[in-house]
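S.K.: sharing a model prediction with you, sequence too.
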Amino acid sequence: MLIFVSGGARSGKSQFAEKLATSLITTYPPLYIASGQATDSEMMERIQHHQRLRTSSGVAWETIEVRDALTPLERPFPTDQPILWDCLTTWLGNFWFENVDKTTLVASLTQQISMWKKTGIPVILVSNEVFDEPTSVYPETEEYRKWLGELHQWIVAESDCSIEVTFGIPKVWKEPQDERTTQWLATCLTVF
């Protein structure tokens, strides 16, 4: 199962995605893939806020950090361990101004996601909704948004479900096609 959760900054998307991930627990606690880097005090506070949310959930999250290259993901994953990656916007931004092969990094990401999906691992991908912002005067920013937009389109096409969170309220844009996932999502939307 592949679920895409998007929303603006501080929209409640991460908290919603974390609740989705914990509702998928069977044998293993969820794996949290963190991409945030504490480059300033605001980002440090946001990282600590997310850590507090996971700690207060009562779930023993496994956490790994993926800043750019996917090397930490080169390991086997149990098929019944939910994976939550928060967030792809940050991951892409981490290396956007670096001298790296962006095409190769993004291709490795899509390959990883495809492999998880093929093996049946429940995956929730979180990303920011940055497309309602005015056009930037900086060409680098517009190119970043183009890459992110193309990545989002690919993920939504591959996903079983796509949800946008605004003001803490989830809106399903792409409905699941199978009955079991539809019932699970309906329960989550009612409970959360």
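M.R.: Great, that's in hand.

S.K.: switch to C-alpha atoms for all contacts and neighbour counts from now on
M.R.: Fine.

S.K.: same for the helix or strand encompassing H152, what does it pack against?
M.R.: Taking DSSP states H and E as the definition, H152 sits inside helix 139-158. With contacts taken as 3 or more C-alpha pairs under 8 Å, 6 or more residues apart in numbering; DSSP states H and E, helix 139-158 sits against strand 2-7, helix 88-95.

S.K.: right, and those - which one's nearest Q111?
M.R.: Nearest to Q111, of all those, is strand 2-7, at 13.5 Å by C-alpha to C-alpha.

S.K.: what residues does that closest one touch?
M.R.: Here strand 2-7 makes contact (C-alpha atoms under 8 Å, 6 or more residues apart in numbering) with 13, 17, 117, 122-129, 155-156, 158-166.

S.K.: so after that strand, what's the next helix or strand?
M.R.: Immediately after strand 2-7, counting by DSSP H and E, sits helix 13-23.

S.K.: got a list of contacts for whichever helix or strand comes after that following helix?
M.R.: Next helix or strand after helix 13-23 toward the C-terminus (DSSP H and E): strand 31-34. Residues outside strand 31-34 that contact it (C-alpha under 8 Å, 6+ apart): 61-67, 81-87.

S.K.: next one: stretch 119-136
M.R.: Counting by C-alpha under 8 Å, 6+ apart, 1-9, 13-14, 17, 21, 24, 77-90, 116-117, 142, 145, 149 sit against stretch 119-136.

S.K.: second structure follows, compare the two:
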Amino acid sequence: MAVMITGGARSGKSDFAERYAMRMAESGIYIATSQSWDDEMTQRIARHRRSREAAAFPWRTIEEPLDIAAILQRLDQEAAEEGSGCQRPAVLVDCLTLWLTNWILKLDAEEDPAAGPTGPGDCQSAKPQGMEAVADELIAAVAAYSGPLLLVTNEVGSGIVPAYPLGRRFRDEAGRLNRRLAAVCEQAFLVVAGFPLDLKTLAFRLEDE
């Protein structure tokens, strides 16, 4: 079962995702997408790593900023080879907004190798067709994944319109990605001030009227 969990910064979405994973399985695989652009991010990554190591729930961490689709395909293949007798771990991807940032930076660097990504504010927008193809691959992998899967993402389009082109591009890409993820996931939660709201249960459907 695939579950999308979204929310604002410090809304409690990652905490909810981890607690939900503990209900779904006896162990977990944590796919971390962060990259260290500065000292603060390095410290943040280390803090999250220590927190998982100290938890009673057994986490196996995979640090992968880009190839999430390939990892999901590999984990599915490994589970198929082990057979149905083994309980699947819950896979938690945290977070897809950082994954999107990593890809935008990578695609921009490929378009202009002399620029090279040094941080989110130093890049131009990625090629639309490149990002679309990457998103297609991820959505297909999520839809095909047969084990428990939790995907953490962010709501970034609820504030002011960004003043610079890359910010507007990123906001639009994130919104499109979240809509596509929610469509292929069995559950979708919005976490607000620590409270998870089940979006698919609460959603109004025009076709039902």
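M.R.: Good, I have the coordinates. No experiment lies behind these values; they were computed from the predicted model shown.

S.K.: now the helices and strands packed on helix 139-158 of the first structure in JSON lines, with mean neighbour count and distance to T39 of the first structure?
M.R.: As requested, these are exported to JSON lines (neighbours: other C-alpha atoms under 10 Å; distance: least, C-alpha to C-alpha, whole Å):
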{"stretch": "strand 2-7", "mean neighbour count": "25", "distance to T39 of the first structure": "22"}
{"stretch": "helix 88-95", "mean neighbour count": "19", "distance to T39 of the first structure": "10"}
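
S.K.: between these, which one is nearest to A186 of the first structure?
M.R.: Per C-alpha to C-alpha, nearest to A186 of the first structure of these: strand 2-7, 13.8 Å.

S.K.: just want the angle from that closest one to helix 139-158.
M.R.: 140 degrees (axes from the mean of the first three to the mean of the last three C-alpha atoms, to 10 degrees).

S.K.: ok, back up a step: the helix holding H152 of the first structure vs the second structure, average offset?
M.R.: On superposition with the second structure, the average gap between helix 139-158 of the first structure and its aligned counterparts reaches 1.1 Å (mean C-alpha distance after the TM-score superposition for the first structure).

S.K.: beyond that helix, next helix or strand please.
M.R.: Next along the chain after helix 139-158 of the first structure, taking DSSP H and E as the criterion, comes strand 161-166.

S.K.: which part of the second structure matches that next one?
M.R.: Aligned by TM-score structural alignment, strand 161-166 of the first structure corresponds to residues 187-192 of the second structure.

S.K.: can you list the residues that contact the matching stretch?
M.R.: With contacts defined as C-alpha under 8 Å, 6+ apart, stretch 187-192 of the second structure is touched by 2-8, 11-13, 182, 196-200.

S.K.: if we go to 7 Å?
M.R.: 2-7, 11-13, 182, 196-200 (C-alpha atoms under 7 Å, 6 or more residues apart in numbering).

S.K.: residue most distant from the centroid, the first structure?
M.R.: V137 (27.7 Å; C-alpha atoms, centre = their mean).

S.K.: mind checking what that one lines up with in the second structure?
M.R.: Checking with TM-score structural alignment, V137 of the first structure has A163 as its match.

S.K.: Q81 of the first structure now?
M.R.: Under TM-score structural alignment, Q81 of the first structure pairs with P89 in the second structure.

S.K.: secondary structure element for A186 of the first structure?
M.R.: helix 179-191.

S.K.: how about that helix: buried residues?
M.R.: L185 (16 or more other C-alpha atoms under 10 Å).

S.K.: could you give the angle of that helix to strand 161-166?
M.R.: 10 degrees.

S.K.: who touches helix 179-191 of the first structure?
M.R.: With contact meaning C-alpha under 7 Å, 6+ apart, helix 179-191 of the first structure is reached by 20, 176.

S.K.: that helix: how far from the chain's middle?
M.R.: Remark: helix 179-191 of the first structure is offset 19 Å from the chain centroid, using C-alpha atoms, centre = their mean, to the nearest Å.

S.K.: contacts only, for the aligned partner of P30 of the first structure in the second structure.
M.R.: Aligned by TM-score structural alignment, P30 of the first structure pairs with G28 of the second structure. If you count contacts by C-alpha under 7 Å, 6+ apart, G28 of the second structure has them with 58-60, 89-91.
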